[in-house]
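A.B. asks: Below are the sequence and a predicted model; questions follow.
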Amino acid sequence: MRQIVLDTETTGIDPAEGHRIIEIGCVELMERQPTGRHYHVYINPEREVEEEAISIHGITNEFLADKPRFAEIANEFLAFIDGAELVIHNAAFDVGFMDSEFARLKPVRKVVEHCGVLDSLAIARRKHPGQKNNLDALCKRYGVDNSNRELHGALLDAEILADVFLLLTGGQTALSLDASGDGEEGSLAIRRLPADRPALKVVRATAEETSAHDEFLDLVEKAAGASVWRGATS
């Protein structure tokens, strides 16, 4: 399965009020393995970024002035995510903004027409009900290093969310987004065993051990009646 871990930064909190996307960050996973491919772009929103939003992500109007508009990157962005399952923390927020951006273009497109969507926040809430499940809280819970996250940033948050998502959904105990698998000391790193590894050795009980076990079960049955262990091992 191809999954794209995605995050956006915006000019404000509500696309219905004309707020726009200013940054998109994506990290690609294939069969739950980081491929090393990512998509990252800053976007001129064609409007002012609210001061409250700037205090969160640090992206200023001056910085965005010479960046491409969404219409200019829409096709390459859609080509990157097309056919994948998007993994997004609080998916309704980001999908709402992406749909709002696509609605300004012709033909009008919706994210769900091209991608599946998996909300990692909903997964975290089911797994940890009644607890904080924002990205910082999940990093602390799962031991993911987010020390570089002084401000929100779409690509950095997507990379961190990829770590958290794989730990949250099981199957790995650690992750490195370095496709080579050579994580730095102290960083998280997935290391899968090779498919051609030798089979595990099966150690069976000897005849003497089996006889001793049967004698022990005889004593159990004499004292307490039928033994569930004998039924399980017969």
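C.D. replies: It's in. Numbering: from 1, shown residues only.

A.B. asks: alpha carbons only for contacts and neighbour counts from here, please
C.D. replies: Noted.

A.B. asks: How about residue 153, nearest residue that isn't a chain neighbour?
C.D. replies: Among residues not flanking residue 153 along the chain, residue 57 sits closest, at 5.9 Å (CA to CA, 6 or more residues apart in numbering).

A.B. asks: what about the one you found, how many neighbours?
C.D. replies: 18 (other CA atoms under 10 Å).

A.B. asks: Break down the protein into its strands, ranges please.
C.D. replies: According to DSSP state E, the chain carries its strands in the segments 2-10, 21-30, 33-42, 85-88, 116-119.

A.B. asks: what about versus this one:
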Amino acid sequence: MRWIILDTETTGLEPSQGHRVIEIGAVELENRNVTGRHFHVYLNPDRDSDPGALAVHGLTTEFLSDKPRFEDVAQDFVDYIAGGELIIHNASFDTRFLDAELARVGRPPLAQLCTAITDSLMVAREMHPGKRNSLDSLCERYGISNAHRTLHGALLDSQLLAEVWLAMTRGQDGLLIDAPEPARGTGDGLVVGGFDASVLTVLRASETEMAAHGEYLEALDKASGGPCLWRKLDTPAAPAEGTAA
């Protein structure tokens, strides 16, 4: 199982308006392990970034002016993602831009170059309905430090998303992380381990708590028109006729 955790930065919000990709960052996971084989490149878009986009990523026109263009790295990018499943947060945004860049150099769309594209935002929304599921929110939810993230960066965001994705999918497909070895098997799929009851702490109810519980049971008796189940269990059964008391 090969996952490519991918993110981009762009000059604006719409490729149809001529906006371009200016950074691609990707992290490779093989069987849930980070391989260290990353893909990262800054790109010269031959245009300025919108002020709003520049405030997000901080990649100036001057900084990008000597960087390669997408056509210069297209083959390396295609080779890197081949045979992998792409994991992208809010995938529709990045795929629109990457498809536009690929089309400019006569390449097929992203979906034809990899095995699958999974939107981690949609997965997070299904797992945490009604909650915020931005990358920052997920980092906080799963205890992943993003204190060093002052500006958005494609490689940094991919590294954070890789940690989030592993936390979100922990235990799926039978791939348990740090799962303890079973003590012994029963042969029917159940795992049985030793159990020492002496380690359990027993907390006994106080007299006040017992009195409050009794009042509650009396209220149940009145509501049900007879002794409730707990009263019946507490009352010793009368000896059967003809037996000793």
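C.D. replies: Okay, I see it. As the structure is a prediction and not an experimental result, all values here were calculated from the model.

A.B. asks: ok, back up a step: residue 215 of the first structure is nearest to which of the strands of the first structure?
C.D. replies: strand 33-42 (50.1 Å; CA to CA).

A.B. asks: tell me which residues in that closest one are buried?
C.D. replies: 33, 34, 35, 38, 39, 40, 41, 42 (16 or more other CA atoms under 10 Å).

A.B. asks: With the second structure overlaid, how far apart is that strand on average?
C.D. replies: Average distance, strand 33-42 of the first structure versus aligned residues of the second structure after superposition (mean CA distance after the TM-score superposition for the first structure): 0.7 Å.

A.B. asks: how about the closest residue to residue 159 of the second structure other than its chain neighbours, what does it touch?
C.D. replies: In space, residue 159 of the second structure comes closest to residue 27 once its chain neighbours are excluded; the distance is 6.4 Å by CA to CA, 6+ apart. Contacts for residue 27 of the second structure (CA atoms under 8 Å, 6 or more residues apart in numbering) come out as 4, 5, 6, 34, 36, 37, 38, 39, 155, 158, 159, 162.

A.B. asks: Could you see which of those residues carry over to the first structure?
C.D. replies: For the contacts of residue 27 of the second structure, the contacts that persist in the first structure are 4, 5, 6, 34, 36, 37, 38, 39, 155, 158, 159, 162, with contact defined as both residues aligned by TM-score structural alignment, their matches' CA atoms under 8 Å.

A.B. asks: where's the second one relative to residue 151 of the second structure, distance?
C.D. replies: Remark: distance between residue 5 of the second structure and residue 151 of the second structure (CA to CA, to the nearest Å) = 19 Å.

A.B. asks: Which of these two has more residues huddled nearby?
C.D. replies: Set residue 5 of the second structure next to residue 151 and count neighbours by other CA under 10 Å: residue 5 wins out with 30 against 14.

A.B. asks: Could you pull up the residues touching the more buried one?
C.D. replies: Contacts of residue 5 of the second structure by CA under 8 Å, 6+ apart are 26, 27, 28, 29, 86, 87, 88, 158, 159, 161, 162.

A.B. asks: hang on, residue 160 of the first structure packs against residue 146?
C.D. replies: Yes - at 6.9 Å, residue 160 of the first structure counts as touching residue 146 under the criterion of CA atoms under 8 Å.

A.B. asks: Tell me the residues that contact both of the two, please.
C.D. replies: Contacts common to residue 160 of the first structure and residue 146, judged by CA under 8 Å, 6+ apart, are residue 139.

A.B. asks: neighbour-wise, which of these two wins?
C.D. replies: Ranked by neighbour count (other CA under 10 Å), residue 160 of the first structure and residue 146 place residue 160 first, with 24 against 15.

A.B. asks: gap between the more buried one and residue 137 of the first structure?
C.D. replies: The gap separating residue 160 of the first structure from residue 137 of the first structure is 12 Å, by CA to CA.

A.B. asks: I'd like to know how far the residue nearest to residue 159 of the second structure sits from residue 141 of the second structure.
C.D. replies: Applying CA to CA to residue 27 of the second structure and residue 141 of the second structure gives a distance of 21 Å.

A.B. asks: Please go through the first structure and pick out the longest helix.
C.D. replies: helix 207-224 (DSSP state H).

A.B. asks: Find the nearest non-adjacent residue to the spatially most central residue of the second structure, please.
C.D. replies: Closest to where the C-alpha atoms of the second structure average out (CA atoms, centre = their mean) is residue 168, at 2.8 Å. For residue 168 of the second structure, the nearest residue in space outside its immediate sequence neighbours is residue 124; the separation is 7.7 Å by CA to CA, 6+ apart.
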